[in-house]
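*Asks:* sharing a model prediction with you, sequence too.
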Amino acid sequence: MSDDATAAAPEALQVALDLEQLPGGARSAVEAVLMVIDEPVTEEEVAQALELPVEDVGALLDELAKEYADSARGFVLRRLGGGWRIYTRPEYAPVVERFLLGGQQARLTQAALETLAVIAYRQPVSRARIGAIRGVNVDGVVRTLLARGMVTEVGHEPTAGAVLYGTTDLFLQRMGLDSLDDLPALAPYLPSAEVLEELAAEGLA
C-alpha cells in the first residue's frame, strides 16, 4: 500500500465511525442526502460521498423505498433514469400541482403528448420527420417540449444537416421509466397487416 493510501485510510475510517455515532446511522445519512438533491443520484455517488460500500447503499435504498411505500407516505423513493430520488406519491400529484401552480394547467396538451411520443419512439428524429408523421407543423410544440426539458438536441442529420431531437432524463423521470427500453411496445396498438394492406390500396397508408 502506498503512503498516500495509508494516510487516506484513517480519514475514511473516521467518516465511517462518525456515521455509526449519528442517531440514525448510515440509514439516516442516506436519507439526508436524498432530501437535498435536485436530480436523481446513483448508488455509487452516495457510496462515494458517505464512504460506504455500494452494496450497503443499495440495500439501504431498497429498504427505504419499501418502508415509504408500505407506510402510505405522501412521497415515494424510486429508481428512475439510472438514479434514486424522492418523488411525490402519484395519488397526491393533483394536490401538489394545485399548490405549486394555483390551479393553472400544467399538463402537456394532446399535441405535445403526440409529438413527444413520436420523438420517444423514433429518436433521433428531425423536426421535419416529426411533422411528416403527425401531418401538421410541429415547430411550436417542439419549442414547448424543449423549454420544459422533455426533449433536447442530440445531433444533426449527416446529409441535410437538420437538427435531430431525442428525449431527456427528465422525460424518463416524468414517465416513470428507468430507460428507453421500458417504453411500452407499439405492436399491440398498430393496425393489423390486413388493415395496412387496405389502407395502402386506398392510398392512405
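*Replies:* Perfect, thanks for sending it.

*Asks:* going forward, measure contacts between C-alpha atoms and count neighbours the same way
*Replies:* Fine.

*Asks:* how near is residue 36 to residue 145?
*Replies:* Noted for residue 36: a distance of 27 Å to residue 145, by CA to CA, to the nearest Å.

*Asks:* and those two? Which one has more around it.
*Replies:* Set side by side, residue 36 and residue 145 show more neighbours around residue 145, with 19 against 10, by other CA atoms under 10 Å.

*Asks:* what's the first helix or strand after the host helix or strand of that one?
*Replies:* Element membership of residue 145, judged by DSSP states H and E, is helix 139-147. Sequence-wise, the next helix or strand downstream of helix 139-147 (DSSP H and E) is strand 151-156.

*Asks:* run the chain-centre distance for that following strand.
*Replies:* Distance of strand 151-156 from the chain centroid (CA atoms, centre = their mean, to the nearest Å) equals 17 Å.

*Asks:* by how many degrees do that strand and helix 139-147 diverge?
*Replies:* Relative orientation of strand 151-156 versus helix 139-147 (axes from the mean of the first three to the mean of the last three CA atoms, to 10 degrees): 100 degrees.

*Asks:* so which elements touch strand 151-156?
*Replies:* Counting contacts by 3 or more CA pairs under 8 Å, 6 or more residues apart in numbering; DSSP states H and E, strand 151-156 packs against strand 163-167.

*Asks:* ok, structure two:
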Amino acid sequence: MSEQDPAAQPAEVDDPSPNADEQIAFDINDFPGGARSALEAVLMVVEEPVTEVALASALELPVEDVREHLVALEEDYAAAQRGFTLRNVAGGWRMYSRADYAPVVEKFVLDGQQAKLTQASLETLAVIAYRQPVSRSRVSAVRGVNVDGVVRTLLSRGLIEEVEDVGESGAILYRTTPYFLQRMGLSSLDELPPLAPYLPDADVIDELIEEGHS
C-alpha cells in the first residue's frame, strides 16, 4: 500500500467560532439581585413582548417561578409608584410606561418625537379592529372614502395583515395583528372599548357598497 501524500491532507485550522454545544454557564443565584434583577435586565433590551417560556429558558428556571417573579416585580413597581409597569400583553411580557403618566408621555409624543398615524389611518384602523376580518370595500363604505392608500400604510406599519381566507366575494380580508395589540396595550381584542354598536351593521354596509357601485 502506498503512503498517502501529506500535501493532500487538509490542514487543521483553529475554528474561531464558538462550539454549538457550548453553553453560557451561570448560576442565577450568583447575580447580586438574583432572578428578578436578571429578568429586569432581559426585559430592558426586548423590543416586543417576550413569553414566559423564553424568559424561563434564558434564566434556566421553571416557567412557574418566572411567572411568580414577574408578578412580584409588577407589585413592587406599583407599590413604589414607578413610572413604568410590567404587563402581560399579546402573549408576552414587556415594560410599559404607567398610565398615570400618560400626559407626560403624550406631550413627548406630540412634540414630534415619534411619528403619529393620521386621523384617516386611525379611523380606518378602528373600523378594521371592530369589524375584522373585513374587506377594503366594506371599510370604504363605513368611512365614505377610498381607503386603499391608508390600508397600505397600516400594512407597512404592521398594524394589520391580510387574512389567508378571502371573503365570499373573493375580496381580500384584513385583520389586526399582535403588534396592534402590543401598541394598544391590550391582551386581546375583547379588551377593546365598546365602540362596535356605533358602527353600521353588515346589512347597512352592503347597501352602502351597492349604492357606491350604482
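*Replies:* Received the coordinates, thanks. Small disclaimer: the values here were computed from a predicted structure and weren't measured.

*Asks:* how alike are these chains, TM-score-wise?
*Replies:* Here the TM-score for the pair of chains, by TM-score structural alignment, normalised by the length of structure 1, is 0.74; 176 aligned residues with a CA RMSD of 2.7 Å.

*Asks:* the helix holding residue 145 of structure 1 maps to which residues in structure 2?
*Replies:* Aligned by TM-score structural alignment, helix 139-147 of structure 1 corresponds to residues 148-156 of structure 2.

*Asks:* relative to residue 133 of structure 1, how far out is the residue nearest to residue 155 of structure 1 when sequence neighbours are not counted?
*Replies:* Spatial nearest neighbour of residue 155 of structure 1, chain neighbours left out: residue 164 (5.2 Å); criterion: CA to CA, 6 or more residues apart in numbering. Separation of residue 164 of structure 1 from residue 133 of structure 1 (CA to CA): 15 Å.

*Asks:* and if you look at residue 48 of structure 1?
*Replies:* 46 Å.

*Asks:* same check, this time on residue 140 of structure 1
*Replies:* 16 Å.

*Asks:* returning to what we had before: neighbour count winner among residue 164 and residue 133 of structure 1?
*Replies:* Set side by side, residue 164 of structure 1 and residue 133 show more neighbours around residue 164, with 19 against 11, by other CA under 10 Å.

*Asks:* roughly how far does residue 193 of structure 2 sit from residue 183 of structure 2?
*Replies:* Using CA to CA, residue 193 of structure 2 is found at 15 Å from residue 183 of structure 2.

*Asks:* so for the two, which sits in the more crowded spot?
*Replies:* Taking neighbours as other CA under 10 Å, residue 193 of structure 2 and residue 183 compare with residue 183 leading, 12 against 8.

*Asks:* which bit of structure 1 covers the helix or strand hosting the more buried one?
*Replies:* Per DSSP H and E: residue 183 of structure 2 is located in helix 178-184. Across structure 1, the stretch matching helix 178-184 of structure 2 (TM-score structural alignment) is residues 169-175.

*Asks:* mean deviation of the matching stretch from structure 2?
*Replies:* Per the superposition on structure 2, stretch 169-175 of structure 1 and its aligned residues are separated by 1.4 Å on average (mean CA distance after the TM-score superposition for structure 1).

*Asks:* show me what counts as buried in the match of helix 139-147 of structure 1.
*Replies:* Buried positions in stretch 148-156 of structure 2, judged by neighbour count with 16 or more other CA atoms under 10 Å: 150, 151, 154, 155.
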